[in-house]
Structure formats: C-alpha cells, structure tokens
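Q: Sharing a sequence plus its predicted fold:
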Amino acid sequence: MSTESSAAGLDIVLLATFLEVVDTGGFARAAEQLALTAPAISGHIKRLEQALGTRLLLRTTRSFQLTPAGEMLYTYARNIVNLEREVRARLRGAPIAERLRIGASEDFTGAWLPRVLQMFRRAHPAATVELKVGVTADLVHDLEHGHFDIVFGKQCTRVPDNGTLLWEEELVWAFADGIVFDRDGEVSVAAFPEPCVYREAAIAALTRAGKSWRLVFESSSMAGCLSAAHAGFAVAPIARSQLRGGLRVLDKADGMPTLPNVKFYAFANTTSVAARELIAAVEKSGRQTGFSLPARFNRPAEPRLPTRS
C-alpha cells in the first residue's frame, strides 16, 4: 500500500474512529456511536491506513479482522487518545472522561476491589469503568492483545515485563478447624480450574513431597473452595489473608509440604493518571490487609487516592 505522506502525523479523530470500530465490532455500529455515516467511517479507516502505509483491517461483507499492524496500533491508539483527552480536560480544568477496561482474577473481586472501584468512581465521576472477571493467564493474554487497560492478577513465578508488584504473601493449606486431618492419607484438594497458580503450586508441592493427592472439588469461585475446606471435604491452597473463621492452616506437623509465596500484580497498557491512581489505591489496600476484611464493619478501610498538587 502506498503512503499518502510518510511524514504525516497521526490524526486523533481517525484513531478514535479506528478504536470505535474495533470496540463496537463493526462499521455500522461505530457510525451510530459517532453520529457519522458508514461511508464516513470507511473513509476514516482508509485515510488512517494510507497515512500509516499499511492495512489495519481485513474486511469481508459481514465482518473484519485486525491485521498484526492493526493489533499493534490498537494498543498504542488507546493510550494516544486517552492522553489527548486527559490533556484537554486538564487544560480546561474539567473532570477526566476516561474509559478504563479492567480485568481481575476472582480473588480481587471477591474481597475489597468493589469498594476500591466505588472510591475511584467518586474521585473520577466522568470516568467509565468496565470490569471482567477471569483467570489471570487469560486476562493477561487479552491485555497483550489490547482488550484491557489494566489487569489485576496473581503469579507465583514468571510475570510479563509490564507487571507492577502490588504485594506478596505466603500460600497456605486451609482446612476445617475442629475436624481431624489424616496426615498419612490421600490429600483431597479443592482448587480453581486450570490455569491457576494456586493449583499449580499445590500440585507441585504435593508431588515433590511424595504425597498421594486427588482433586475432588473444582470451582471458579474462591467462596466455593473455602466452603469445601470449611466442610472438611478438601484442603484448599489459598493466600494466608484469605483465611476466614472456621478454617485453620495445615503445616508440616500435619504432614503437609510448605507452599511458595504468591505475588499479586497489576499489568497495564496505559500510563494515564486515572490508571496510575487506581493501581496505587489497590496496592495500598493490598499491602495493608491483603485480602483480609478488617473486623471493624467487616470491610476494608478505603484507601485514599494520591492527592495532586
């Protein structure tokens, strides 16, 4: 494809149109959202491709597919458009109207993250927050393909280069308090579906220790795994701060191997002020209480967003 001008800059309007087409999944829907005609949307995409000298979308009569160049541009375009909006908002002294697409593992959403998000919305009333719960590995994969701005998740070993460590704590074996545990018998395990770092760490530790084990309970909900442990039905590998009443930690005295530490991260595709403040708030809560809920009100204290001078 020939270039219209190799020295031409990126047009914010064309980038915003490109993002809308990808986000809405079609030219017609993007036209509705932007109050333009479908031919105008097509014209924007064509001009953008000419300016960049490469094809961004492979179109058929009913759908389109991002090219490798389109995938790359999508991630950069999101940052460029957000930064442009942020600059204009700050120059006007207006609230930042930013859209943050967040992915989070179930651990985060089952504890204090909803309250952190509520606090964030009060600090940034013009911001739009979209949250999807999933497995960390899947969420990070989608982040790398431009489908999220921030992902909150857990890792025990290798993490992507763009991960920000929020806090770290030990994994423990949770079992019902008051129920006798057979230290010499087969270990019944309750865990998340694959891929899950809790599950992987538990199986690896049991295997190294030569312990016989069997997965008897699988749930995508932390509450489900904790319930299985609370009933004495199975042992659940969890972060220490996720322990609740009625549960105790099994250790070497119970014949159980030591588990590694688990690290909780924020992975980001954006460096906007709103994103940085949200990550800082989550980090503060995590370092203060982990996933524990303080006794007072049985809920975590709200972290304050960093103040700006």
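A: Received the coordinates, thanks.
Q: drop to CA atoms for contacts and neighbour counts, all remaining ones
A: Fine.
Q: So what touches stretch 144-157?
A: 71-72, 74-75, 100-105, 108, 135-136, 139-140, 142-143, 197, 201, 260-270, 275 (C-alpha atoms under 8 Å, 6 or more residues apart in numbering).
Q: Drop anything exposed from the residues you listed.
A: 71, 74-75, 100-105, 108, 135-136, 139-140, 143, 197, 201, 260-270, 275 (16 or more other C-alpha atoms under 10 Å).
Q: returning to that earlier point: in helices, which of the contacts of stretch 144-157 fall?
A: Using DSSP state H, the members of those that fall within helices are 71-72, 74-75, 108, 136, 139-140, 142-143, 197, 201, 275.
Q: Could you export those as JSON lines, including distance to residue 84?
A: Shown next, in JSON lines, are these (distance: C-alpha to C-alpha, whole Å):
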{"residue": "71", "distance to residue 84": "20"}
{"residue": "72", "distance to residue 84": "19"}
{"residue": "74", "distance to residue 84": "15"}
{"residue": "75", "distance to residue 84": "15"}
{"residue": "108", "distance to residue 84": "31"}
{"residue": "136", "distance to residue 84": "30"}
{"residue": "139", "distance to residue 84": "26"}
{"residue": "140", "distance to residue 84": "26"}
{"residue": "142", "distance to residue 84": "24"}
{"residue": "143", "distance to residue 84": "21"}
{"residue": "197", "distance to residue 84": "38"}
{"residue": "201", "distance to residue 84": "43"}
{"residue": "275", "distance to residue 84": "15"}
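Q: structure B:
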Amino acid sequence: MPPILIANEYLMDIDALRSFIAFVDTGSFTRAAKQIFRTQGAVSMQMKKLEEETGRCLFTKDGRNLSLTDDGRKLVSYARRILALHDEALGEFSLTAGMPPLRIGCPDDYAQEIFPDLVTMLLEEYPHLQIRLLCDNSSGLRQALDQGKLDLAILTRAPDKEEGYLLRHDHGIWVHAGFPELQHRPVLPLVLYEADCKFHSSAVDGLEKQGQRFQVLCASSSATAIKSLLRRGIGIGALASSTVDAGLEACTRSDLPTLPMVDIVLAVAPTPHPLVGTSMARKLSQKMLSQRAS
C-alpha cells in the first residue's frame, strides 16, 4: 500500500507499521520479513522510511542485535492503535458468510483452559465463525505464524518481551500426582516438556547448578501424555500453575529450583484474518484479563 500524500507530506502507511510491529513482536527483521512475505532488505527500507517520516531514530544497535530507542518504544503504542482501528474498520464491513476459518495455534498445555475461554469469547462476537486448532509448542507456532499458516497463536513469552497481547501472567510449579516420595529420591525422576520449554531449561539448569542428580525419563510437547505419566507415579514435573488440574499437587521440597514467571499472550499474524485482527486481539486480551481479576 503506497503512503498517502496530503499537503505534500507523507503519512505512515499501514504496511510499514505492520512491518514495524512484526519486528517488535518477533525481535528480528529476519522473522518479520518471513511473516509479511517480504525480503529483509524491503523491511529495512520500510523502517528507514518510518524514521524519515517521524524524524526520529527508532532503532539502536546493541552489539549484533537491533533494539528500539525510546522513540521507537513510543511508536509501538501508536502503531498498535492505528492497526487496531484499521482492522476494526475492515472487520465492521466484513460479513461472516464466506469468511475463511480462523486458524488458531495453541500449545497443548493451554488447550484445556485458555483455548476454550478464547473460543467462547470469539463465538460471542461471531456466532458463525469456523475455527481450526493447531496444537504445537510455542516455537513451532511462531514458525507457523511466519509461514502464514495461522491467524492467531497462544504463546508463552518472557516477561520482558513485547510480543502479542497479554492473556495471563503465570509461573512454573513443581508437581507430583500423589507420589510425594518421588521428590526426595537421590536421583530425581523428571517428566518434562520438550527442551525448548522455559520450565524444562530452568528445571535442568537449576538442578545442575545445585549438584542435584536427576534423570529426564520423558520429554514431550503433549500435556496429556505428561500428566498421564505423572499420575502413574513415573516422576515429578514442572508445569505452568494455570495448567495444574485435579490429581496434581505442588511439591513440598523447598530446595527445588525456582521456576520462571512467564506471560501467556495472543499473537496476531501480520496479515490478519478479515474478522479477527489486532483490534479483536486487544479486546480479547482485555476481556481475559478482566475475567481473571473478577
């Protein structure tokens, strides 16, 4: 979309702002370029144009990495609001009839509680909306977003990142399923999510630093499989507190490594679904947070 010319001044165009937010959400020009189906050079040119239009330096180099300046962080808020209003306007004039299914990605551990809440809210807005679910870990879902295979994704992000729209603050917890003796074994038997899970890496790194012997008996992306093994007394696990359900309880051993805080967020594809874009994601975020607060 070309920039709009008014009174001989260029205004920031929607495509450039989408590229900017794609960089903010992914932290990488490479991933941003993949998401919006442009070359990295084209994205760089868009960012240079944004700096010219704002008259401010938006990026700064931190070693080999690129990060936002104070002015860049200010632009994030404006860009999200502009995109939300743009997408809301398009959605207002769209009809559900003939709309493609909404493709949502969700890690298996959030599919039991967070995903149903999200679907309920979506169907309140669009009763005839068709939804397709892809379960994968957060890394796999980010790749699917980059490849245009998803419209929305429920992801785990680090608390210091700006990716997506916040749905819930959470933290990790050590659990067993009625077998408290397992936490006191000389060699801890562990049933964990896969290695790219923050709780897996924190658990393993923490135990190694303590000199505590352990054995990872099973690592899986399936919450169902992990909880089934825990209920069989195979080992202890490290889960998000919001996913601890009936039959699971917190370990009482006080010297187990502290597991990290995480944010659960809703990420939107750079080319959003006609009905569910950034405006709706922000609305869903607000509803989910207020629901938790009440």
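A: Structure's in. What do you need? If you're wondering where the values come from, they're calculated on a predicted model, not measured in any experiment.
Q: Counting neighbours, what do you get for the closest residue to residue 265 of structure 2 other than its chain neighbours?
A: Nearest non-adjacent residue to residue 265 of structure 2, counting by C-alpha to C-alpha, 6 or more residues apart in numbering: residue 166, 4.4 Å away. When counting by other C-alpha atoms under 10 Å, one arrives at 23 neighbours for residue 166 of structure 2.
Q: residues in contact with the aligned partner of residue 166 of structure 2 in structure 1?
A: Correspondence of residue 166 of structure 2 to structure 1, assessed by TM-score structural alignment: residue 165. Taking C-alpha under 8 Å, 6+ apart, we find residue 165 of structure 1 in contact with 263-266.
Q: any idea how far the residue nearest to residue 265 of structure 2 is from residue 99 of structure 2?
A: As judged by C-alpha to C-alpha, to the nearest Å, residue 166 of structure 2 and residue 99 of structure 2 stand 26 Å apart.
Q: what does residue 142 of structure 2 give?
A: 24 Å.
Q: Repeat that for residue 241 of structure 2.
A: With C-alpha to C-alpha as the criterion, residue 241 of structure 2 and residue 99 of structure 2 are 36 Å apart.
Q: how many neighbours does residue 147 of structure 1 have?
A: 20.
Q: and it, helix, strand or coil?
A: Taking DSSP: H, G, I helix; E, B strand; the rest coil as the rule, one finds residue 147 of structure 1 in the coil state.
Q: Please pull up the equivalent of it in structure 2.
A: By TM-score structural alignment, residue 147 of structure 1 lines up with residue 149.
Q: where along structure 1 do the strands fall?
A: Assigned by DSSP state E, the strands in structure 1 fall at 57-59, 64-66, 99-104, 128-133, 150-155, 163-176, 187-191, 213-218, 236-239, 247-250, 261-268.
Q: Now do the fifth one and strand 163-176, the angle between them.
A: When axes from the mean of the first three to the mean of the last three C-alpha atoms, to 10 degrees is applied, the directions of strand 150-155 of structure 1 and strand 163-176 differ by 50 degrees.
Q: before we move on, what about the last one?
A: Taking the same axes, to 10 degrees, one finds strand 261-268 of structure 1 and strand 163-176 inclined to each other by 140 degrees.
Q: Strand 261-268 of structure 1 vs structure 2 - mean distance after superposition?
A: Following the fit onto structure 2, the mean deviation recorded for strand 261-268 of structure 1 is 1.6 Å by mean C-alpha distance after the TM-score superposition for structure 1.
Q: roughly how far is that strand from the heart of the chain?
A: Strand 261-268 of structure 1 sits 10 Å away from the centroid of its parent chain (C-alpha atoms, centre = their mean, to the nearest Å).
Q: distance of the residue nearest to residue 265 of structure 2 from residue 198 of structure 2?
A: For residue 166 of structure 2 relative to residue 198 of structure 2 (C-alpha to C-alpha), the value is 18 Å.
Q: swap in residue 16 of structure 2?
A: 32 Å.
Q: Next: residue 293 of structure 2.
A: Relative to residue 198 of structure 2, residue 293 of structure 2 is positioned 25 Å away (C-alpha to C-alpha).
Q: For residue 61 of structure 2, pull up the helix or strand it's in.
A: Assigned by DSSP states H and E, residue 61 of structure 2 belongs to strand 59-62.
Q: which bit of structure 1 covers the helix or strand just after that strand?
A: As assigned by DSSP H and E, the chain's next helix or strand after strand 59-62 of structure 2 is strand 65-68. Per TM-score structural alignment, strand 65-68 of structure 2 has no counterpart in structure 1.
Q: Report the distance from strand 65-68 of structure 2 to the chain centre.
A: The answer for strand 65-68 of structure 2 is 20 Å, by C-alpha atoms, centre = their mean.
Q: cool, and stretch 127-146 of structure 2?
A: 11 Å.
Q: What's the separation between the aligned partner of residue 124 of structure 1 in structure 2 and residue 95 of structure 2?
A: Alignment note (TM-score structural alignment): residue 124 of structure 1 maps to residue 126 of structure 2. Going from residue 126 of structure 2 to residue 95 of structure 2 by C-alpha to C-alpha gives 10 Å.
Q: Just put the strands of structure 1 in a markdown table and tack on distance to residue 86 of structure 1.
A: Output for the strands of structure 1, formatted as a markdown table (distance: least, C-alpha to C-alpha, whole Å):
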| stretch | distance to residue 86 of structure 1 |
| --- | --- |
| strand 57-59 | 28 |
| strand 64-66 | 27 |
| strand 99-104 | 11 |
| strand 128-133 | 14 |
| strand 150-155 | 17 |
| strand 163-176 | 23 |
| strand 187-191 | 42 |
| strand 213-218 | 44 |
| strand 236-239 | 37 |
| strand 247-250 | 47 |
| strand 261-268 | 17 |
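Q: Can you say which of these is nearest to residue 50 of structure 1?
A: Counting by C-alpha to C-alpha, residue 50 of structure 1 lies closest to strand 57-59 out of the strands of structure 1; the figure is 12.3 Å.
Q: what's the closest one aligned against in structure 2?
A: Alignment note (TM-score structural alignment): strand 57-59 of structure 1 is unmatched in structure 2.
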